[in-house]
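1. Predicted model and sequence follow; I will ask about them next.
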Amino acid sequence: MRIDVLTLFPEMFPGVLGASILGKAQERGLVTINVVNFRQYAGNKHGTVDDTPYGGGAGMVLKPEPIFRAVEAILEEVPETKPRIILLCPQGRTFRQEIAEELAQEEHLIFLCGHYEGFDERVRQHLATDELSIGDYVLTGGELPAMVIIDAVVRLLPGVLGNEESARTDSFATGLLEHPHYTRPADFRGWKVPEVLLSGHHANIARWRKKEALRRTMERRPDLLERLEWDDELRELYEEILRGE
């Protein structure tokens, strides 16, 4: 996968993109991430990328020319790709795990990080293919959302995680929050690991994990149950939990 990030603050990215899973994925050639300062495409000696809004009002608006030029320069480098061009803003679709899974199937993503009062509407209408938000709040720019989405997407690429099962059992990947985890010691200050996890009985362990994932979802995110794909086992586990088992 190739990822390009258009930003006015490229210095925000190296620490996040160069560390841990993201850094290793790039070292292994599983993803290429380029951070581009679109001020270099401003077209004037002052590097002007914003202007006052037509009709008046507070703040400044990002001009369309530098952003279009920056994207077009990227497309000239890789004319064979058809990238998803993602504008990051509070008005976009709320980012969810299923969107991460969808984007992980793409070969090229371009992120547009806004600042000030936002983008000229023509960027939204005639350049972006997607608009995404990471939540119902406003940040100073699109850089942090871009980092969040890139992290969520890249970890789903084949070979990025050491164990492919990890991504398949994450919270939200199955529609449920993830089940509790335990490791050694089996008894820590009198708090013991559930016996079923020490039994070696894989079917019972799988059932326990599914039940505890359901229980945790019921307690913490009952709204997720509305979108859950129920099977016979889940319904049975649900009834057991309601009975206090």
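-> Sure, I can see it.

2. from here on, contacts and neighbour counts on C-alpha atoms
-> Fine.

3. what's the first-to-last distance across stretch 154-172?
-> Across its full length, stretch 154-172 reaches 16 Å between end residues, using C-alpha to C-alpha, to the nearest Å.

4. Pull the residues that contact that stretch.
-> Stretch 154-172 is contacted from outside by 21-22, 24-25, 30-31, 97, 100-101, 104, 173-174, 177-178, using C-alpha atoms under 8 Å, 6 or more residues apart in numbering.

5. The residue nearest in space to the middle of the chain and residue 162, how far apart?
-> The centroid of the chain falls nearest to residue 149 when counting by C-alpha atoms, centre = their mean (2.7 Å). In this view, residue 149 and residue 162 are 20 Å apart by C-alpha to C-alpha.

6. Same question for residue 88.
-> Counting by C-alpha to C-alpha, the gap from residue 88 to residue 162 is 30 Å.

7. and those two? which has more neighbours close in?
-> Using other C-alpha atoms under 10 Å, the more surrounded residue of residue 88 and residue 162 is residue 88, with 28 against 10.

8. wait, isn't that one in contact with residue 114?
-> Yes. In this structure, residue 88 is within contact of residue 114 by C-alpha atoms under 8 Å, at 6.8 Å.

9. Tell me the secondary structure at residue 4.
-> strand (DSSP: H, G, I helix; E, B strand; the rest coil).

10. related to what we said a few turns ago, state the distance from the residue nearest to the centre of the chain to residue 220.
-> Going from residue 149 to residue 220 by C-alpha to C-alpha gives 23 Å.

11. what about residue 199, how many residues close to it?
-> Quick note: residue 199 (other C-alpha under 10 Å) scores 10 neighbours.

12. let's bring in a second one:
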Amino acid sequence: GDARARLLMSPRGKPLTQARVRELAAGPGAVILCGRFEGVDQRVIDARGLEEVSVGDFILSGGEPAALVLLDAVVRLLPGVMGNAVSGEEESFENGLLEHPHYTRPQEFEGRPIPDVLISGNHRKIAEWRRAEAEKLTKERRPDLLADDPPR
């Protein structure tokens, strides 16, 4: 039979996580159904074994925008899509934390300098700073990710 995941984009679905996105990217593909307004007949959901998936605690006009979010999250993990696959390894949720802040040129912007550690050239200290900043941001903005059994 068809081994592809059968997904229904639905606000009552299980929240989409980076772990589920990775599973989908590694799998044989997916069939995505998008409901409109009141959704899809429960008999279709049951008969087709649809997995209901939510992209957040809000309501959209239909499942299509949610499907685009899902597609973007999955496609970027496929081999050859990102120019440098390593560039995605430190992004938010990949290690259970939000991503650290980023800085670029100029070295000072409206009186705000780049943190000294980032221009020090000390790769170990830079990695420690990035980890500490990621932990701080996660604690402030998404403490649920730091729970004993966080969604991933």
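-> Sure thing, it's come through. Keep in mind that this is a model prediction, so the values were computed, not measured.

13. joint contacts of residue 88 and residue 114 of the first structure?
-> Residues touching both residue 88 of the first structure and residue 114 (C-alpha under 8 Å, 6+ apart) are residue 142.

14. Spell out which helix or strand contains residue 89 of the first structure, please.
-> Using DSSP states H and E, residue 89 of the first structure maps to strand 84-94.

15. Check the offset of the following helix or strand past that strand from the chain's centre.
-> Where DSSP H and E defines the elements, the next helix or strand beyond strand 84-94 of the first structure is helix 97-103. In terms of C-alpha atoms, centre = their mean, to the nearest Å, the gap separating the centre of helix 97-103 of the first structure from the centre of its chain is 8 Å.

16. Give me the range in the second structure that helix 97-103 of the first structure lines up against.
-> Counting by TM-score structural alignment, helix 97-103 of the first structure falls onto residues 18-24 of the second structure.

17. and if you look at stretch 23-43 of the first structure?
-> Under TM-score structural alignment, the alignment places stretch 23-43 of the first structure onto no residue of the second structure.

18. The second structure: helices as residue ranges?
-> Counting by DSSP state H, one finds helices in the second structure at the ranges 18-26, 42-48, 64-75, 123-141.

19. Specify the stretch among those helices that is closest to residue 103 of the second structure.
-> helix 123-141 (11.5 Å; C-alpha to C-alpha).

20. Contacts made by that closest one with the rest, please.
-> With contact meaning C-alpha under 8 Å, 6+ apart, helix 123-141 of the second structure is reached by 97, 98, 99, 100, 101, 117, 118, 145, 146.

21. try it again with 10 Å
-> 90-93, 95-102, 115-120, 142-146 (C-alpha atoms under 10 Å, 6 or more residues apart in numbering).

22. Pull the contacting residues for residue 75 of the first structure.
-> Contacts of residue 75 of the first structure by C-alpha under 10 Å, 6+ apart are 69, 81, 82, 83.

23. can you redo the helices of the second structure as CSV with distance to residue 108 of the second structure?
-> Formatted as CSV, the helices of the second structure follow (distance: least, C-alpha to C-alpha, whole Å):
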stretch, distance to residue 108 of the second structure
helix 18-26, 34
helix 42-48, 55
helix 64-75, 33
helix 123-141, 18
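
24. For residue 34 of the first structure, see how far away residue 116 of the first structure is.
-> With the distance defined as C-alpha to C-alpha, residue 116 of the first structure ends up 23 Å from residue 34 of the first structure.

25. ugh, typo on my part, it should be residue 69 of the first structure
-> Distance from residue 69 of the first structure to residue 34 of the first structure, by C-alpha to C-alpha: 16 Å.

26. cool, residue 164 of the first structure as well?
-> Plainly put, residue 164 of the first structure is 26 Å away from residue 34 of the first structure if you go by C-alpha to C-alpha.

27. one step back: any idea what the residue nearest to the centre of the first structure aligns with in the second structure?
-> Using TM-score structural alignment, residue 149 of the first structure lines up with residue 70 in the second structure.

28. Same question for residue 62 of the first structure.
-> In the second structure, residue 62 of the first structure lands on no residue (TM-score structural alignment).

29. Tell me, how many residues neighbour the closest residue to residue 62 of the first structure other than its chain neighbours?
-> Excluding the flanking residues, the one nearest residue 62 of the first structure by C-alpha to C-alpha, 6 or more residues apart in numbering is residue 50, at 4.2 Å. Residue 50 of the first structure has 22 neighbours, counted by other C-alpha under 10 Å.

30. Same check on residue 66 of the second structure?
-> 22.
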